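Chemist: got a predicted structure plus its sequence, pasted below:
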Amino acid sequence: MTPAVDSVAVPPRGHRVRQTIEQLRARILGGEWPVGGRIPTEPQLVAALGVGRNTVREAVRALVHAGVLECRQGSGTYVVSTDELAPVVARRLTDDRMAEVIEVRRAFEVEAARLAALRRTPADLAALGGALAAREAAWRAGRVDGFVEADAALHTAVVAAAHNTMLAELYASVGAALRSTVAQAMGDTLEPERYVDHGRLVAAIRDGDPARAAIEAGAFLEAPSGA
């Protein structure tokens, strides 16, 4: 005999939303939806998670508010962080705290370069080479926004080559704030005197020289103009 709807144990709505949030978090942390990637559409999530549309909508909204997801009009919803640290950091690392941002970048990027020189794989070297070429092409194209993203992609590739998951997650959390420092350093146009060569950094990592890689990573972070 089929039970009446009222007799079926249905968890309270708030509990369902919390469970859905945790399911979404698990997929993000598990790498199914990586940082920078787009999550499935709302109907797809409804089907995959077995909950109602409103429950999915509230769970996604909560993660957007927490800074884990970002809704982009006409494009979809993207993963921007693996945790809630990103918006906290972004609020603190503002443009008027440039010196602190540079210090944070040094703390992450110098050690990442050193580890990358020790741990890089052939796949890492291919990624670094591609990212460096894309950065050079972006500079030649002359668009500040394109160059900032290409520069960030190269630094992210260096961090990835370090093969330290915690370092990569922390770096992703401060990524937006760090990109803003590069954009501020570049100004409205890409001027030749602001160009910083990163070829020596990639070469040091490719050569497996951790001391030289660390030196190269720190060299362009001595002054606020470094990118």
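Modeler: Received the coordinates, thanks.

Chemist: CA atoms for contacts and neighbours, from now on please.
Modeler: Will do.

Chemist: strands of the protein, start to end?
Modeler: For the chain, the strands defined by DSSP state E occupy 69-72, 76-79.

Chemist: any chance of a markdown table for those, columns mean neighbour count?
Modeler: What follows is the strands of the chain, written out as a markdown table (neighbours: other C-alpha atoms under 10 Å):
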| stretch | mean neighbour count |
| --- | --- |
| strand 69-72 | 18 |
| strand 76-79 | 19 |
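
Chemist: ok, which of the ones you listed comes nearest Arg120?
Modeler: Comparison of the strands of the chain against Arg120 by C-alpha to C-alpha identifies strand 76-79 as nearest, at 25.8 Å.

Chemist: tell me what the closest one is packed against?
Modeler: strand 69-72 (3 or more C-alpha pairs under 8 Å, 6 or more residues apart in numbering; DSSP states H and E).

Chemist: follow-up on the earlier one: Pro40: which of the strands of the chain is closest?
Modeler: Closest to Pro40 of the strands of the chain is strand 76-79 (C-alpha to C-alpha; 7.9 Å).

Chemist: ok, structure two:
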Amino acid sequence: MTRTLNSPSSAPRRTLVRQVIEQLRGRIADGDWPLGGKIPTEPQLVETFGVGRNTVREAVRALVHAGVLECRQGSGTYVVSTDELSGAVGRRVADAKTAEVVEVRRAFEVEAARLAALRRTPEDLAALDRALAIREAAWRAGGVADFVSADVALHTTIMAAAHNAMLAELYVSVASAMWDTVAAAMGGELTPDRYVDHSRLVDAIRAGDPVRAAREAGAFLEAPDGA
């Protein structure tokens, strides 16, 4: 996708920096520069956006400060978060105690389950069944990373079924930062004692029972090692 900026002669420097920041954000949001990937070099960005080197440098520095980009000496600049909220949450979660992270998850997921039981559509239920099946298959396959990804995907699907856009958007930022904490809770391998059945949670949402859904969502987040 091609984007154009005002020329340096037609806009103040500060405005140009803001424009470049928005362009960088847009490329990241569109997936042109994926999470974990390296963005183009400074000369390439200068050519792409048609602005000066200092303007590009200030824009990149602003997103580094926001936690979206990370400069690695001798390697380049990488995308480490999809937005400022994810970056801020990621830094906060990294510094938080495990018990605090679990409490935040509980605050999000219990309310989402309650709302999902009240608002789920037939399409939501089909998506939940698919997500649950993928999670169970990932557990049987035994790969920790795949299971954690499938577990987060199921909870994100429940968030979507709650039909609260703000709650869902906030959870996406929190969930992406929590992957490492969930993986750490699982340990280096999937063992029977760490298995948590989520079928009862999905059944409660299907039954339209908000009280039971909230109870099921909270049950596996009582202890720090809940998945």
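Modeler: Arrived safely, thanks for sending. Only a predicted model underlies this, so the values are computations on that prediction, with no experimental measurement involved.

Chemist: how about CSV for the strands of structure 1, with distance to Leu170 of structure 1 added?
Modeler: Shown next, in CSV, are these (distance: least, C-alpha to C-alpha, whole Å):
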stretch, distance to Leu170 of structure 1
strand 69-72, 16
strand 76-79, 15
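
Chemist: the ones you listed: which one's closest to Gly187 of structure 1?
Modeler: Going by C-alpha to C-alpha, the one of those nearest Gly187 of structure 1 is strand 69-72, 25.5 Å.

Chemist: how far away is the residue nearest to Thr157 of structure 2 when sequence neighbours are not counted from Ala150 of structure 2?
Modeler: In this structure, Thr157 of structure 2 finds its nearest non-sequential neighbour in Leu128, 6.3 Å apart by C-alpha to C-alpha, 6 or more residues apart in numbering. Distance of Leu128 of structure 2 to Ala150 of structure 2, given as C-alpha to C-alpha, to the nearest Å: 12 Å.

Chemist: the residue nearest to Thr157 of structure 2 matches what in structure 1?
Modeler: Alignment note (TM-score structural alignment): Leu128 of structure 2 maps to Leu128 of structure 1.

Chemist: ok, and the closest non-adjacent residue to the residue nearest to the spatial centre of structure 2?
Modeler: Taking C-alpha atoms, centre = their mean, the centroid of structure 2 lies closest to Ser176, which sits 3.1 Å from it. Nearest in space to Ser176 of structure 2, with sequence neighbours left out and distances taken as C-alpha to C-alpha, 6+ apart, is Ser86 at 7.4 Å.

Chemist: show me what contacts that neighbour?
Modeler: Ser86 of structure 2 is in contact with Val68, Ser173, Val174, Ser176, Ala177, counting by C-alpha atoms under 8 Å, 6 or more residues apart in numbering.

Chemist: pull the most distant pair out of those residues.
Modeler: Val68 and Val174 (14.6 Å).

Chemist: before we move on, the earlier item: tally of neighbours for the match of Leu128 of structure 2?
Modeler: 26 (other C-alpha atoms under 10 Å).

Chemist: list the contacts for it?
Modeler: Leu128 of structure 1 makes contacts with Leu154, Ala157, Val158, Val202, as judged by C-alpha under 8 Å, 6+ apart.

Chemist: how close does it sit to Met186 of structure 1?
Modeler: 22 Å.

Chemist: do the same with Glu100 of structure 1
Modeler: For Glu100 of structure 1, the distance to Met186 of structure 1 equals 18 Å [C-alpha to C-alpha].

Chemist: which of those two has more neighbours?
Modeler: Between Glu100 of structure 1 and Met186, counted using other C-alpha under 10 Å, Met186 has the larger neighbour count: 21 against 14.

Chemist: give the other helices and strands that the longest helix along structure 1 contacts.
Modeler: Selection of the longest helix in structure 1 by residue count, based on DSSP state H, yields helix 98-119. Applying 3+ C-alpha pairs under 8 Å, 6+ apart, one finds that helix 98-119 of structure 1 makes contact with helix 144-161, helix 165-173, helix 175-186, helix 199-206, helix 210-219.

Chemist: so which of the ones you listed comes closest to Arg53 of structure 1?
Modeler: Here helix 165-173 is closest among those (C-alpha to C-alpha), at 29.2 Å.

Chemist: the closest one vs structure 2, average distance?
Modeler: Helix 165-173 of structure 1, aligned to structure 2 and superposed, deviates on average by 1.5 Å (mean C-alpha distance after the TM-score superposition for structure 1).

Chemist: then stretch 123-133 of structure 1?
Modeler: Averaged out, stretch 123-133 of structure 1 is 1.4 Å away (mean C-alpha distance after the TM-score superposition for structure 1).

Chemist: so Val110 of structure 1 touches Arg212, yeah?
Modeler: No: using C-alpha atoms under 8 Å, Val110 of structure 1 makes no contact with Arg212, being 10.2 Å away.

Chemist: with neighbour numbers in mind, choose between these two.
Modeler: Between Val110 of structure 1 and Arg212, counted using other C-alpha under 10 Å, Val110 has the larger neighbour count: 23 against 19.

Chemist: contact partners of stretch 24-44 of structure 2?
Modeler: Contacts of stretch 24-44 of structure 2 (C-alpha under 8 Å, 6+ apart): Arg53, Val56, Arg57, Gly76, Thr77, Tyr78, Val79, Val80, Ser81, Thr82, Asp83.
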